[in-house]
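Q: Turn this into a structure:
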Amino acid sequence: MKKSDILKQQRMAKLQAQKKIVDAAETANRGFTPEEQTQIDAMDEEVEALDAEIERELANEARQLRFAQTLGSAGGSSTSEEREMGEMSQRYSFLTAARAASRGVALTGVEKEMNDEALREAGTLSLTFNNTERSFSIPSTMVRATTQTVGQDGGQFGGTLVTQENRIVDGFIPKLFLEEAGATMMTGLVGNVGLPKFSEYEYKWLDELEEIVLEAEKVGGPVMKPKRAGAGISISNQLLLQTSEGVENIIYNKLRGASGRALNQAALNGAGGKAPLGLLNMPGVQLAKAVAEEELTHEAIVELWKLVASSNANVGNATYIMNSLLAGAAMVAKKDAGSGRFLMEGGMMNGSKTIVTNLVETLAGTQPLIYGDFSELFIGQWGGVNFVADPITGAGSAQVKLYSNLYADVQCANPEAFAVNKFLKG
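A: Prediction:
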């Protein structure tokens, strides 16, 4: 992460602390106490100092970028931090870090550099990352894979992807199937993130010289806040001692797959509280008229389309999502009495993109069907990912337990862009 970004995160933390004091005073309908006024004044000075430091650092980074662009092509060395982090991620070994944590040995080399960067990020974001010799972390630059992770190829990026020694460079959070449906994944977030929701602007017909009257436009929407998600796997000591890149990828990808499932499932079924609220539980999502178990019919499918279309959502890019039980029923259910067509053909329903996943859970014996414009769904992630090794609990069976923690949230800018039927037979 750039130094300017870290400074911006520190400034955001100061501003949020100030806002908390201001909100408390406004809620109590009172002025600031002497202690609060002192705190606010001190933070004003700190924010001003950070503003100046950010301005200087941005200038430094712009200068370094000019050096990289002009001198790099003439044989000079690039000092781009993104390129350096990309090169380090090429050399990073997840297995080496996990092995050190399981033994309680201090990290060294690139694994230590990445861990230190992740801990710096976590500190600026006020995230709780375990920081002992039994733990290790990866920074936000390794959370999502990009096409610009490697340098040394004349600025084209990707020239050293074919290497003699392959290391894990895939982002820890894989591309989510909800992203394929149009959802937006945001990483590297700072503080709470509000999603603006604007009411419709309207043109009015006027006489030639009639003045336009400005109207206050209401702006309001949900706020994304970091929530902690954790997963764990058991690894045999014998497997952990291997140096095979295949073994490394097996261990890494098990946790990587778990992170993707956790975020996809939270977006669909999240119950709220500790977890995000998913579409099946989110206030404002439109509901079909069904209140008891019913057969999946063409009319039931079109009903969800009508609900979403009536909200002025973009049904041209909308998607149906269901589990395999409901998909099986759709494949054999006739669309009508005479055409010989089925509700689901060629992997699509009602001519729309359709995703089948068993992360859509059965609800009291019935199968939910979700439909909507997924461009209105946002999945956010803060900082890097923290790992903790426990070699004690599974010692009797020669196993190490490896736990992972990340911080994420799911929010919908316009819940009415989605509709669900929770009462369909599979």
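Q: all contacts plus neighbour counts: C-alpha atoms, from now on.
A: Noted.
Q: Was I right to think Asn314 contacts Asp373?
A: Yes - at 5.9 Å, Asn314 and Asp373 qualify as touching, with contact defined as CA atoms under 8 Å.
Q: for the stretch 51-200 of the chain, what spans make up the helices?
A: Applying DSSP state H, counting those that start in this stretch to the stretch 51-200 of the chain gives helices spanning 81-91, 94-103, 109-125, 177-180.
Q: Quick one: closest of those helices to Glu210.
A: Closest to Glu210 of the helices of the stretch 51-200 of the chain is helix 177-180 (CA to CA; 46.8 Å).
Q: what about the closest residue to Leu95 other than its chain neighbours, which helix or strand?
A: Leaving out its chain neighbours, the residue that sits closest to Leu95 by CA to CA, 6 or more residues apart in numbering is Glu248, at 5.4 Å. According to DSSP states H and E, Glu248 maps onto helix 245-269.
Q: One more sequence to fold, the one below, so I can look at both together:
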Amino acid sequence: MATTETKPYFRFLSIEDEEIKDDILTMSVSSEYPVKRGFGEEILEHTPEAIDLKRFNDNAPILWSHNVSEQVGVILRAYLVDKKLKVDMRFGNSAKAKEIEADVRQKIIRNVSIGYAVHEMEERDGQFYATRWEPLEASFVSVASDPNVGVQRSQPQIQNTIPTKQMDSSNTQAISTINNGWDEYTREADQFSLVNAIKAQASGDWSQAGREREVGQELARKYGTRTATGILVPNHSWSKRTFVASSASAGGNLIQTDVLSDQFVDALRPYSAVMEAGATMITGLQGNVSIPKRATSSTAEWFGADDADSISESVGTFGTVSMVPKSIGVYSKFSRLMQLQSTPDIENLIRQDFLELIGTGIDAAAIAGTGSSSQPTGILSASGTTVLALATNGSAASLDNLLTLKKNVGAANVIDDGTMAYLTNSKVESAISQLKDGNSAYHLNPYTAPLGEQKFAGKRMLISNNCPSNLTKGSGSNLSAIIFGKFSDLLIGQWSGIEIETDIYSDFAKGTVGVRAITTIDIAVRHGASFSIIKDAIAA
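A: Here you go, the predicted structure:
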């Protein structure tokens, strides 16, 4: 089975069979000892047919700890001896090089590592054999753990690679040593290109999208998802693309995958009023989920210090909020997509298009989802909310009505955690903003904040036209909804990343590529009492 790799790997060994003559050090740098990777045990075949030694025999660098800015020597010759890769090397003249040379001669530094790229791989009896691979550089390192060969590996670097078909060897990235496989995945996912993934899907040629295919397959393994033709996109790849990868010294190794899912939420937030308000996003779900909620509370009592009093028993009751996977999909078309280059501007343009569609879809369902026809249940259909009815056939909302919504939530002892806000559509916003007193003075100053950023009674008023203006009641029609509540009690669960799939056939004659994006989510209101709503406001 062939594989696609777009990044270097490492194997770390202890210097045991070195030979120093004059200023030339001869040592083994790799062997066929199996190393555990995310996909299984990897074995590098050490045959002339398997190893491409062009780089190593062209004055390849010897580094310190894979730091490309700290070259301490040069490889003079690379060759195979008894299934091991050996090199003759000479130390440099820099202070660092002299320091490393002295430590090697005194056997203080005992470990060496190579960075390499795999071009082809085969699976045999559960092990993965690199049948065509290329060493890129060698480094002296500090830690080793494998005593079985002459030049032994350090603690394995779990790279979580996925076997695929070909490799784009021009995309190898800067080398660093990492002990956590998901950290390596994170670095690769940071450079995930939507354009490359879509172009590869449309053409069937993944030679320029090895990273994207590998990351997508890693996500499929993580989520237990198997997709025949689509590819999963990592959540944090939806953030604005700058093409700058964080180094380990800048904190790149400290970011965990689960935390990076927040970047997807941040990217969606401008397109979703409920997320902007503070809805709780729960990612990485598997199967059906039940989330606990407190139905009734216990009570606290004061008692004396003379042991004469006792605390009365009061039992709080708990319920659950169920979340079941539901799929949301969006479809967009791009002309001349196959000619596009993967530049930051193009990447961000396509990301913005999908984020706007997905964010709008989530927003509409979170506000007005009916709970039927495969829709989630939104706030307006949730049970336990307090509904303020204005009139038999609807009525214009007053400032008093808005204050009543706020009072209803407060009367339910809902504590504001900073996410309490009003949410309505632009029609209601305009009508409320134009209310005047008997002297024709505005009750609210329409110039106190930019449109959509006003506050009322000290609470934010967010505007989304996903808040419906087509409701009916009695003989009234085109009625609007107004919501006040604690939006952190609105839960949005996500089961997997976003899967993208291409369609090159529907508009083949036009050269247009259709792209569908699908993700699996559900929406639930954890505490109905956290929301008070109006569903019959008249607003022109």
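Q: care to give me the TM-score?
A: Here the superposed chains carry a TM-score of 0.71, computed using TM-score structural alignment, normalised by the length of the first structure; 343 aligned residues with a CA RMSD of 3.5 Å.
Q: thinking again about what came up before, next, count neighbours for the residue nearest to Leu95 of the first structure.
A: Glu248 of the first structure has 20 neighbours, counted by other CA atoms under 10 Å.
Q: Likewise for the one 3 residues further on?
A: Counted with other CA under 10 Å, residues neighbouring Ile251 of the first structure total 19.
Q: contacting residues around Ile54 of the first structure?
A: Neighbouring residues of Ile54 of the first structure by CA atoms under 8 Å, 6 or more residues apart in numbering: 4, 7-8.
Q: again, only this time at 7 Å
A: Contacts for Ile54 of the first structure (CA atoms under 7 Å, 6 or more residues apart in numbering) come out as 4, 7.
Q: still on that earlier bit, which one of Asn314 and Asp373 of the first structure has more residues nearby?
A: Remark: of Asn314 of the first structure and Asp373, Asp373 carries more neighbours, 25 against 15, as counted by other CA under 10 Å.
Q: gap between the alignment partner in the second structure of that one and Asp416 of the second structure?
A: Using TM-score structural alignment to pair residues, one finds that Asp373 of the first structure aligns to Lys486 in the second structure. According to CA to CA, to the nearest Å, Lys486 of the second structure and Asp416 of the second structure sit 7 Å apart.
Q: ok, the residue nearest the centre of the second structure - contacts?
A: The centroid of the second structure falls nearest to Asn235 when counting by CA atoms, centre = their mean (2.5 Å). Contacts here follow CA under 7 Å, 6+ apart; on that basis Asn235 of the second structure touches 261, 264, 497.
Q: residue boundaries of the strands in the first structure?
A: Per DSSP state E, the first structure carries strands over the ranges 135-138, 184-189, 193-194, 223-224, 227-236, 286-287, 319-322, 344-345, 348-349, 353-356, 367-372, 377-390, 399-412, 418-424.
Q: Any idea how many residues pack against Gln238 of the first structure?
A: Around Gln238 of the first structure there are 10 residues (other CA under 10 Å).
Q: nearest residue to it other than its sequence neighbours?
A: Of all residues not flanking Gln238 of the first structure in the chain, Ala398 sits nearest, at 8.0 Å (CA to CA, 6+ apart).
Q: same thing with Asn466 of the second structure?
A: Nearest to Asn466 of the second structure is Ala364, by CA to CA, 6+ apart, at 4.9 Å.
Q: Just give me the match in the first structure for the one you found.
A: For Ala364 of the second structure, the residue aligned by TM-score structural alignment is Gln265.
Q: The match of Asp373 of the first structure: what's it in contact with?
A: Lys486 of the second structure touches 416, 419-421, 530-531, counting by CA under 7 Å, 6+ apart.
Q: what's the spacing between it and His527 of the second structure?
A: Distance of Lys486 of the second structure to His527 of the second structure, computed by CA to CA: 9 Å.
Q: Can you give me the separation between the residue nearest to Leu95 of the first structure and Ala145 of the first structure?
A: Separation of Glu248 of the first structure from Ala145 of the first structure (CA to CA): 17 Å.
Q: For stretch 506-514 of the second structure, give the aligned segment of the first structure as residue numbers.
A: Under the criterion TM-score structural alignment, stretch 506-514 of the second structure matches residues 393-401.
Q: Buried residues, the matching stretch. List them.
A: 399-401 (16 or more other CA atoms under 10 Å).
Q: And for stretch 315-323 of the first structure?
A: Within stretch 315-323 of the first structure, the residues that qualify as buried by neighbour count (16+ other CA under 10 Å) are 315, 318-323.
Q: Now tabulate those residues in CSV and tack on distance to Ala68 of the first structure.
A: As requested, those are arranged in CSV below (distance: CA to CA, whole Å):
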residue, distance to Ala68 of the first structure
Val315, 45
Ala318, 43
Thr319, 44
Tyr320, 47
Ile321, 46
Met322, 49
Asn323, 50
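Q: just the helices in the stretch 1-150 of the second structure please.
A: Assigned by DSSP H, counting those that start in this stretch, the helices in the stretch 1-150 of the second structure fall at 95-105.
Q: what's the most buried one of the strands of the first structure?
A: strand 135-138 (a mean of 28; mean count of other CA atoms under 10 Å).
Q: Contact partners for the equivalent of the residue nearest to Leu95 of the first structure over in the second structure?
A: Applying TM-score structural alignment, one finds that Glu248 of the first structure aligns to Glu347 in the second structure. By CA under 7 Å, 6+ apart, the contact list for Glu347 of the second structure reads 194-195, 241.
Q: Could you do Gly284 of the first structure as well?
A: When contacts are taken as CA under 7 Å, 6+ apart, Gly284 of the first structure is in contact with 415-416.
Q: again, only using 10 Å
A: Contact analysis of Gly284 of the first structure by CA atoms under 10 Å, 6 or more residues apart in numbering lists 412, 414-419.
Q: Same question for Val259 of the second structure.
A: Val259 of the second structure makes contact with 236, 283, according to CA under 10 Å, 6+ apart.
Q: element containing it, please.
A: Here Val259 of the second structure, judged by DSSP H and E, is contained in helix 257-268.
Q: where does that helix sit relative to the chain's centre, distance-wise?
A: 5 Å (CA atoms, centre = their mean, to the nearest Å).
Q: Repeat that for stretch 388-403 of the first structure.
A: Using CA atoms, centre = their mean, the offset of stretch 388-403 of the first structure from its chain centre is 29 Å.
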